[in-house]
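A.B. asks: can't give you the sequence, but here's the structure:
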């Protein structure tokens, strides 16, 4: 089959991407300077893990560890996030850590998704999740300055990271952009009754599918009516997610129906996901089990629990705040790239259908 476009290494194709990659270098340098100036330690944890992560809808890459003793061989996974290993380092006593990690998610490929990508995660022990908002403001501005970018633009939307950012709760976003009172349709449990929200969705022309869970309907409304508006004009911090949508987050003390979680958007593009970290091992185990039961019901598979991670929580993880930010997407905004492959030095091999 004759390729429809040259491979990434072809000099002509590479020359087109080279300016974006130059910006990538400046952004990564700005990230390291940012954290070094704040007394963070850069860590480097293994990609191979007992558990890749426990999000029900993520697919992982699996491999088999071959050991000198055949009885020691076992199934391992490429991590979808370095979270579990980094939290173990918090238990070990590191108070401020960050990592630029290659992470892996199977079944994801689009202009904004790649099966292998770079995730920036950082954790602050002894601090609340709201301090991470300030981190994001200062970090994104530092990266924009390093790239020589005053404004971001993506798919026809513009965003000025140097103006005051917008803080918006999930409930207020549903009211503003979808005309739905989300909390009136939420019973506060970890598996809410979908019927009230399904009725509201149908009222605005979003018809639920048979078997939809409450969270499925939330995602569809967000995708169709809310996310396209987030980060227009200025970046938007979307806060106070329902607790059933934050398996690794603590409930808010003032309203246990909601979680200490926020996501960051710019130009309609999700950049980061933050939590006030859950430290109760028993609650975490119960959430993992519920997530894996859902995964098995939906996809016919489940991932093993990282018992070492739960043991670390039992030993005593400090109250902490943590966040994951998609470096490649931030580089896209800083360089003006429209496709994530344009900011990767060597993209994962293209599907045969695209050659």
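C.D. replies: Okay, I see it. From a predicted model like this one, the values you see are computed outputs, not experimental measurements.
A.B. asks: alpha carbons only for contacts and neighbour counts from here, please
C.D. replies: Noted.
A.B. asks: By residue count, what's the longest helix in this protein?
C.D. replies: Using DSSP state H, we find that the single longest helix of the chain is helix 11-36.
A.B. asks: What is it packed up against?
C.D. replies: Judged by 3 or more C-alpha pairs under 8 Å, 6 or more residues apart in numbering; DSSP states H and E, helix 11-36 is in contact with helix 131-147, helix 327-335.
A.B. asks: now the last one and helix 131-147, what's the angle there?
C.D. replies: Computed by axes from the mean of the first three to the mean of the last three C-alpha atoms, to 10 degrees, the angle separating helix 327-335 from helix 131-147 equals 50 degrees.
A.B. asks: which residues touch helix 327-335?
C.D. replies: By C-alpha atoms under 8 Å, 6 or more residues apart in numbering, the surrounding residues in contact with helix 327-335 are 19-20, 23-24, 27, 112, 117-120, 140, 143-144, 147, 149, 152-154, 269, 271, 337-340, 343-344.
A.B. asks: Show me which of those are buried.
C.D. replies: Buried subset of the contacts of helix 327-335 (neighbour count, 16 or more other C-alpha atoms under 10 Å): 20, 23-24, 27, 117-120, 140, 143-144, 147, 149, 152-154, 269, 271, 337-338, 340, 343-344.
A.B. asks: So the residue sitting nearest the centre point of the chain versus residue 169, what's the distance?
C.D. replies: The centre of the chain sits closest to residue 273, judged by C-alpha atoms, centre = their mean, with a distance of 4.8 Å. Relative to residue 169, residue 273 is positioned 14 Å away (criterion: C-alpha to C-alpha, to the nearest Å).
A.B. asks: How about residue 145?
C.D. replies: From residue 145 to residue 169 the distance is 28 Å (C-alpha to C-alpha).
A.B. asks: for comparison:
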């Protein structure tokens, strides 16, 4: 079996490697072997084989036969007997190939295969004398001839940019990457199960929208030729989901992609996965309790062992007090952007472009720069100002504030929740205020949505709603510091 090196481990030029592999492809076909068959039924995952024989003693034989399939990872030995490693997504298993079992032709064909080739193996389980669970090969089927060498088997794919651009190579070469995305899948399935078991209905709302809304963000714009009109990739699912609550679907959620035309950072990707749920007859306190319960259940399901304590209840702090404690500035005492900028500067702080920022932008920047980075353990920041919360219901006892919270952990926001605004007249006023912010230069202000206001005029029950960033939740559960690590194909520069 080729390991794609020359004598003494010297690297072979790529064009020669490709030529060698093409030559082997031609030989397989000349020998009547289909190198790309249609199917290979009856495969057992390697993980199941390992689990079924975990208690075997060293040197033990069995009569258990299995059919497995995967990618050839390594080979040791050449003559009468060889050992090979086979990988699938559930693990790795050692193969023992013996010439007296396979015969000359099959043994030679097996040893002529390359690392990275996909093969199917039929064989019998045994435990080697060294205590390595193995499969004694009885039959070999080529499933896909690999025409390019895999990443280096000792070092995997180390170049970070290449790992993100060629995720398939990263998955082939790095077992940790495969494990991370298996964890991501478990995070999502656990979230779904928690909501399904609580009586929520999963729905799908438009990704292409005639008017974007539900968040403070800039959209991606596209054009529909047949309708001859512009559409926007959604920045949130909120407004459509609340229209469904109006329609009588009292507990709904959507788990899918949102898109925001913003900068890229360790916690921002322009395409990201969000969960939003809306629950009639509930408020933001109910949403907080459900969030704590779901995230804790996820941490248990994935076997989280880090330093964060996801057990409820989480710490709660006030938005206004958190900023005042961090900066010395009482934002509610300075209701205009210019006045607040003066107070921030007087307290010894400076923010980029501060004098050009609107009050909502400046307040958001104060939280992002001075509060958020210090929220390591799971924390809920409560009661946001009206000006930055156009869809949240006014606080029932704190003038100028809303019943809104954001949840943070490991120094980043993971969730945003409201007691939802259901008074159509107040919602109309909030939209009009957002239009004024937009006219003042805020590119992320919420556009006016008359269709949504008319939906509220049909009557929406008291509702608690929440959005949870799935990518960031996976970052927490895997101890990952960059969103690009947990997105299979992140956005990249040319």
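C.D. replies: On my side now, so go ahead. Note that the structure is a prediction, hence the values are computed from the model and not measured.
A.B. asks: ok, back up a step: apart from its chain neighbours, what residue comes closest to the alignment partner in structure 2 of the residue nearest to the centre of structure 1?
C.D. replies: Residue correspondence to structure 2 (TM-score structural alignment): residue 273 of structure 1 is matched to residue 416. Distance criterion C-alpha to C-alpha, 6 or more residues apart in numbering; nearest residue to residue 416 of structure 2, sequence neighbours excluded, is residue 406 at 4.3 Å.
A.B. asks: For that neighbour, give me its contacts.
C.D. replies: 380, 381, 382, 413, 414, 415, 416, 417.
A.B. asks: give me the element it is part of.
C.D. replies: strand 404-409 (DSSP states H and E).
A.B. asks: re the thing from before, these two touch, right, the residue nearest to the centre of structure 1 and residue 326?
C.D. replies: No: Residue 273 of structure 1 lies out of contact with residue 326 (C-alpha atoms under 8 Å); the separation is 9.1 Å.
A.B. asks: tilt between the longest helix of structure 1 and helix 327-335?
C.D. replies: 100 degrees.
A.B. asks: so after helix 11-36 of structure 1, what's the next helix or strand?
C.D. replies: strand 41-42.
A.B. asks: Structure 2: matching residues for that following strand?
C.D. replies: Using TM-score structural alignment, strand 41-42 of structure 1 pairs with 201-202 in structure 2.
A.B. asks: what ranges do the helices span in the stretch 51-200 of structure 1?
C.D. replies: Here the stretch 51-200 of structure 1 has its helices, by DSSP state H, counting those that start in this stretch, at 83-92, 131-147, 170-178, 195-203.
A.B. asks: Export those as CSV, with columns for distance to residue 210 of structure 1.
C.D. replies: Shown next, in CSV, are those (distance: least, C-alpha to C-alpha, whole Å):
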stretch, distance to residue 210 of structure 1
helix 83-92, 34
helix 131-147, 38
helix 170-178, 22
helix 195-203, 10
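A.B. asks: ranking those helices by burial, who's on top?
C.D. replies: Neighbour counts (mean count of other C-alpha atoms under 10 Å) averaged over each of these peak at helix 83-92, with a mean of 20.
A.B. asks: so how far is the match of strand 41-42 of structure 1 off the chain centroid?
C.D. replies: 20 Å (C-alpha atoms, centre = their mean, to the nearest Å).
A.B. asks: Next, the residues that contact it from outside, please.
C.D. replies: 195, 196, 249, 251, 252, 253, 254, 255.
A.B. asks: let's see it at 7 Å
C.D. replies: When contacts are defined by C-alpha atoms under 7 Å, 6 or more residues apart in numbering, stretch 201-202 of structure 2 is touched by residues 251, 252, 253, 254.
A.B. asks: Out of the contacts of residue 406 of structure 2, which sit inside helices?
C.D. replies: Among the contacts of residue 406 of structure 2, no member falls in helices (DSSP H).
A.B. asks: Going by neighbour count, which of those are buried?
C.D. replies: Using 16+ other C-alpha under 10 Å, the buried ones in the contacts of residue 406 of structure 2 are 380, 381, 382, 413, 414, 415, 416, 417.
A.B. asks: After alignment, which residue of structure 1 pairs with residue 254 of structure 2?
C.D. replies: Using TM-score structural alignment, residue 254 of structure 2 lines up with residue 99 in structure 1.
A.B. asks: Then residue 402 of structure 2?
C.D. replies: Match for residue 402 of structure 2 (TM-score structural alignment): residue 259.
A.B. asks: Verify the stated contact: that match with residue 243.
C.D. replies: Yes: here residue 259 of structure 1 reaches residue 243: they are 4.6 Å apart, a contact under C-alpha atoms under 7 Å.
A.B. asks: Name all residues that sit in contact with those two at the same time.
C.D. replies: residue 251.
A.B. asks: Looking at these two, which one has more neighbours?
C.D. replies: residue 259 (26 against 22; other C-alpha atoms under 10 Å).
A.B. asks: can you map out the strands along the stretch 351-494 of structure 2?
C.D. replies: 379-382, 404-409, 412-419, 463-469 (DSSP state E, counting those that start in this stretch).
A.B. asks: For residue 14 of structure 2, which of these is the nearest?
C.D. replies: strand 463-469 (41.7 Å; C-alpha to C-alpha).
A.B. asks: Number of residues surrounding the nearest residue to residue 202 of structure 2 once chain neighbours are set aside?
C.D. replies: Setting aside the residues directly before and after it, residue 202 of structure 2 is nearest to residue 253 in space (C-alpha to C-alpha, 6+ apart), at 5.0 Å. Residue 253 of structure 2 has 25 neighbouring residues, counting by other C-alpha under 10 Å.
A.B. asks: repeat for residue 143 of structure 2
C.D. replies: With other C-alpha under 10 Å as criterion, residue 143 of structure 2 counts 21.
A.B. asks: which residues in structure 1 does stretch 126-133 of structure 2 match up with?
C.D. replies: Going by TM-score structural alignment, stretch 126-133 of structure 2 sits over no part of structure 1.
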